[in-house]
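> my questions are about this predicted structure, shown below with the sequence.
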Amino acid sequence: MSIYSEKYDVIVAGGGPSGVGAAVAAARNGAKVLLIEKYGFLGGMATAAAVPAFCPYTDGEKVIIKGIGLEVLEAMKKESNYDSPIKDKKELIKRMYDWIPIDTEALKRVLDNIVLDSGTNILFHTVATDVVSEDGNIKAIVVENKEGKNEIRCKYIIDCTGDADIVVKAGGEHEYGDEEGLVQAVTLCYRISNINMERLIEYFKTSGDTGNLTKAVERARLNNEFNFKEKHVAGFSIQNDGVAGLNFGHVYEVNPLKAEDMTRAEVESRRNIPAMIDFLRKYVPGLENAVLVSSGPMVGVRETRRIIGDYRLTARDYFDRVEYEDSIARYAYPIDVHPSKTRDVIYKDENDQYVTSRYKPGESYTIPYRTLLPKGLKNIIVAGRPISADRAMHGSFRVMPACFATGEAAGTAVAICSKEGIELRDIEIKKLQEQLKKQGAYLG
């Protein structure tokens, strides 16, 4: 039977970390699931944008992103033959679970296997372009690919597009960016090879520089040889012997929902890479002979829409470490909001919110179930970066580990509701929480 003639319990739109978490959780809990993805692979920003490393999975003391997200991380590490030479227990925990380099090709295979093994159906090279809805209930989703347009029927939708595309198509309310209508800068990540690892590691040990290459940038600026308008410089991650990935270079005042803006960002980013590599060769020992291997298929996007949900998380919730009774995930990443335009760029970050908002080891905040539910819509739930929050709070949970967690919660909730024949708002929260714990999720 054709995919288009089936009726699914749930359709997941978007195959990034939130979509993977949602699809796998729903399928493992007995739902009939279809996952739609516009590329020919899963992973979202980790693969489509070649982001070089996962943000932290721990709160500085213990792993707090568990369940499907942790399963993916461990499988990728095994596939990549990842190992850590650090022996100290506390440091080892961080080293094994925080800022882990992403092996893009290994991750693609791992995600294929985990999703397909769960029983989820995947439809690549397909975009969800519209919905068929009635009184806040979505009856079908409209998809488009080389075969043309088709409607696929479903009971529930999980919007994991990263941009709340399905919520908008269904008439849901949302916010976008800051008060000027601007969002965080975008970045084209890339990989370099031909690195002298001994010289590079010795430089890191003796210079006091970090993976952000802060001191190298400062020296280049003093010599008027660093002309990029950067907030804090490079995210530098050693991915393999002689190979590193860089999250390095911002393009400002880009609306990622506009093809014209994204085109400008892609072209400008690629144009800047040779000069960045010249800087690396001159100012970072061990990179004298570095060469470009590849850049991401697309620029990395940090921010677009945020839904208006049943509850709106705020920076006050972050700083108060609020414990919600309907918590479905925990996280502890700082508030990380990159500038939207060049006039906001600062070179010293001692007073930057990313630094001042850091939690003490062992602290974390909760993400309530209500933030996943768009106001006015009945059978759609959202996971990933567009969940309901203010812009500062979004700066913390927008990253991939948290997206895995909210995705798993959304998929589990939908599967329970499908079995019981109830609406998403009628779910018994304790039942959802208990099921998440059984799956390995950490709720504190």
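That came in fine, so what should we check first?

> CA only for contacts and neighbour counts going forward, please
Will do.

> Tyr369 and Ala128, how far apart?
Separation of Tyr369 from Ala128 (C-alpha to C-alpha, to the nearest Å) stands at 25 Å.

> do the same with Asp117
For Asp117 relative to Ala128 (C-alpha to C-alpha), the value is 24 Å.

> next: Lys431.
Lys431 is 31 Å from Ala128, by C-alpha to C-alpha.

> more neighbours, these two?
Ala128 (24 against 12; other C-alpha atoms under 10 Å).

> does the more buried one touch Val12 like I think?
No: with contact defined as C-alpha atoms under 8 Å, Ala128 does not reach Val12; the gap is 9.9 Å.

> name the residues contacting each of the two.
Here Ala128 and Val12 have Ile36 as joint contacts, going by C-alpha atoms under 8 Å, 6 or more residues apart in numbering.

> how much space between Ser295 and Glu408?
Taking C-alpha to C-alpha, one finds Ser295 at 30 Å from Glu408.

> tell me which residue is most central in the protein.
Most central in the chain under C-alpha atoms, centre = their mean is Met400, positioned 3.1 Å from the mean C-alpha point.

> what's near enough to touch that residue?
Applying C-alpha under 8 Å, 6+ apart, the residues near Met400 are 17-18, 54-55, 384.

> mind redoing it with 7 Å?
Neighbour list for Met400: 17, 54-55 [criterion: C-alpha atoms under 7 Å, 6 or more residues apart in numbering].

> adding neighbour count, write those out as TSV.
Shown next, in TSV, are the contacts of Met400 (neighbours: other C-alpha atoms under 10 Å):
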residue	neighbour count
Pro17	31
Phe54	17
Cys55	16
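
> tell me the one among these nearest to Asn194.
Distances from Asn194 to the contacts of Met400, taken as C-alpha to C-alpha, are shortest for Phe54 (23.1 Å).

> after the strand ranked longest in the chain, which helix or strand is next?
Criterion DSSP state E: the longest strand present in the chain is strand 148-159. Once strand 148-159 ends, the next helix or strand along the chain (criterion: DSSP states H and E) is helix 165-169.

> hmm, who's touching that next one?
By C-alpha under 7 Å, 6+ apart, the list of residues contacting helix 165-169 from outside reads 130-131, 159.

> take a look at this one as well, against the first:
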Amino acid sequence: MPIADEYDVVVCGGGAAGCTAAIQAARAGARTALIEKNGILGGTTVVASVNFPGLFHTRSGRQVIQGIGWEFIAETAARGGAKLPDFSIPYPPKHHPRHQIWVNKFIYSKVIDDLCLAAGVHLRFHEMPANIHEDSEGLYVTVAGKTGLETIKARKIIDATGDANAAGLMGYAMERSEYRQPGTLIYRMGGYDPKDVDKRVLERLYAEAFASGRIAATDHSHPEAGDPPLWRELRTGGGNANHLIGIEGDSSRTKTEADLKGRAVLMNVYRLLRKVPGCENLEIDYAANESGIRDTNRIIGEERITGEAYTGGYIYPDAMCYSYYPIDIHRHDGNDIDIRPLADGIVATIPYGALIPKGSKHALVAGRCISGDDEAHSAYRVQATCMATGQVTGAAAAIASKNRIAVGDVDLHELRETLGRHNAIVPGLVSKGIMEGEK
């Protein structure tokens, strides 16, 4: 197949990790293409409606993730699409959502459009990698688009698909959790007033539906003490409320199954609530385009992040960014969540080696499919950390492409300096006589 175009860096996936990676690579001087299966940037934040990126700050308010990902947030806020919380107000353990940042999905995605275009990123929407071939001349990426197949050439590739799809096409080794964390379909309800709802009737109708198998305990969140199931959803209007257990999501087939299940679960809830007095006019005002997937594949990298190192705040010798989200394991067989915040004063680090598939010369991975165990993955999979790892891979790929070297041979000092010039917060980067990360 003839070569349709040539790039220094090709990024697969236009979510939190891929957008930061592409912008960073382009700003560092690399001719960069960004391949995205949808027609909009932002990934899970936009298409799965997980539009509350975090965490960029510690509980006490110290910012530990900045750079390009923070540009997305700051510019969205400047355009009226987000309101930043007061990060100086500490929150109690397990109350980290207080430092999440709710963004308007349209404005957020338009901000990323503008930053990509300003950086010179070549946006390739409605495409997915179908085959990746590597030889001494470089990488040949065949993409499937609306008009068929097309091959582009690249010196380096960044897998930011979330499921390590590109790394899988290249044959790199993967690992998976024994049990996958469930997914969630986010939604919003309206057309009713909670004060008009009879809780006793709700409880009776729910019990009947549960006994007949028309609704499951995982179709909704845990009820609060003294409240019937689904009351919390009525009070809040829905949101991040269900657990789609037994799904995968790393292939087109299994992602289809996950999306179908998400809508079926929401229909169960809708049908039940419409029978409750006070909810006769209840409507589903909004449902995300896709079910959010938490857990599929992870690469086996040159290094592997462990839960022990993450929660202990271990500073890897090749640490390139921070992560602060708590351990956040959604149980595979129910709607329980194991949340374990980091201890006061602890901030986790992400090593460069965890972004390199073992044995890779031309491929890097960013986002939730980097190398780590189940515990660490449950924390670093969130958007802010994905942005930070994306910026690291964008800088590293640009350096490796320019110098015609393997990604594992990138000089770590040069990589840290490059990230620092682009406003990233980098462990080990000396600035004004202070080692970043020290109090």
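The structure has been received and is ready for your questions. Keep in mind that this is a model prediction, so the values were computed, not measured.

> report the TM-score for the pair.
The pair, once superposed, lands on a TM-score of 0.82 when counted by TM-score structural alignment, normalised by the length of structure 2; 401 aligned residues with a C-alpha RMSD of 3.3 Å.

> contacts only, for the residue lying closest to Gln239 of structure 1 once chain neighbours are set aside.
Of all residues not flanking Gln239 of structure 1 in the chain, Pro101 sits nearest, at 5.3 Å (C-alpha to C-alpha, 6 or more residues apart in numbering). By C-alpha under 7 Å, 6+ apart, the contact set of Pro101 of structure 1 is 52-54, 237-239.

> quick one on the thing from earlier: more neighbours, Ser295 and Glu408 of structure 1?
More neighbours surround Glu408 than the other of Ser295 of structure 1 and Glu408, with 30 against 21 (other C-alpha under 10 Å).

> was I right to think the more buried one contacts Ala22?
Yes: when contacts are counted by C-alpha atoms under 7 Å, Glu408 of structure 1 is listed as touching Ala22 (4.6 Å).

> His377 of structure 2 pairs with which position in structure 1?
The equivalent of His377 of structure 2 in structure 1 is His394 (alignment by TM-score structural alignment).

> correct me if wrong, but that match is in a helix.
Yes: counting by DSSP: H, G, I helix; E, B strand; the rest coil, His394 of structure 1 is located in a helix.

> which residues does the residue lying closest to it once chain neighbours are set aside contact?
Once flanking residues are discounted, His394 of structure 1 sits nearest to Arg385: 6.8 Å by C-alpha to C-alpha, 6+ apart. Contacts for Arg385 of structure 1 (C-alpha under 7 Å, 6+ apart) come out as 162, 394, 397-398, 403.

> cutoff 8 Å now
Counted by C-alpha under 8 Å, 6+ apart, Arg385 of structure 1 has contacts 162-163, 303, 306, 394, 397-399, 403.

> would you mind measuring from the equivalent of it over in structure 2 to Arg31 of structure 2?
Here Arg385 of structure 1 is matched to Arg368 in structure 2, going by TM-score structural alignment. Between Arg368 of structure 2 and Arg31 of structure 2 the distance is 25 Å, computed by C-alpha to C-alpha.

> what's in contact with stretch 52-67 of structure 2?
Counting by C-alpha under 8 Å, 6+ apart, residues outside stretch 52-67 of structure 2 touching it are 45, 70, 87-92, 96, 99-103, 321-325, 344, 347, 382-385, 388, 391, 419, 422-425.

> work out for me the element Ile114 of structure 1 sits within.
Going by DSSP H and E, Ile114 of structure 1 is part of helix 104-117.

> tell me which helix or strand comes right after that helix.
Beyond helix 104-117 of structure 1 toward the C-terminal end (DSSP H and E), the next one is strand 121-123.

> so the closest residue to Ile141 of structure 1 other than its chain neighbours, which state does it fall into?
Distances taken as C-alpha to C-alpha, 6+ apart place Val131 nearest to Ile141 of structure 1, at 4.4 Å, with adjacent residues excluded. Per three-state DSSP, the secondary structure class of Val131 of structure 1 is strand.

> what residues are up against Val131 of structure 1?
Counted by C-alpha under 8 Å, 6+ apart, Val131 of structure 1 has contacts 138-142, 166, 169-170.

> whichever residue in structure 2 pairs up with it and His362 of structure 2, how far apart?
Matched by TM-score structural alignment, Val131 of structure 1 corresponds to Ile132 in structure 2. Here Ile132 of structure 2 is placed at a distance of 12 Å from His362 of structure 2 (C-alpha to C-alpha).

> now do the shared contacts for those two.
Leu139.

> contacts for the longest helix anywhere in structure 1 next, please.
Ordering each helix of structure 1 by length in residues (DSSP state H) puts helix 259-283 first. Applying C-alpha under 8 Å, 6+ apart, the contact partners of helix 259-283 of structure 1 are 186-188, 216-217, 219-220, 225-226, 249-251, 254-256, 287-292, 298-299.

> now do the strands in the stretch 1-150 of structure 2.
3-12, 32-36, 122-125, 128-135, 138-145, 148-159 (DSSP state E, counting those that start in this stretch).

> what packs against the shortest one?
Helices and strands in packing contact with strand 122-125 of structure 2 are listed as strand 32-36, helix 105-119; criterion 3 or more C-alpha pairs under 8 Å, 6 or more residues apart in numbering; DSSP states H and E.

> so which bits of the last one are buried?
Pointing back at helix 105-119 of structure 2 there. By neighbour count on 16 or more other C-alpha atoms under 10 Å, the buried set for helix 105-119 of structure 2 is 105, 107-113, 115-116, 119.

> would you map the strands across the stretch 301-439 of structure 2?
Counting by DSSP E, counting those that start in this stretch, the strands of the stretch 301-439 of structure 2 are 319-323, 327-330, 337-340, 348-351, 363-365, 430-431, 434-435.

> deepest in the core, which of these is it.
Mean neighbour count (mean count of other C-alpha atoms under 10 Å) peaks for strand 363-365 among the strands of the stretch 301-439 of structure 2, with a mean of 31.

> what packs against that one?
Going by 3+ C-alpha pairs under 8 Å, 6+ apart, strand 363-365 of structure 2 lies up against strand 148-159, helix 383-403.
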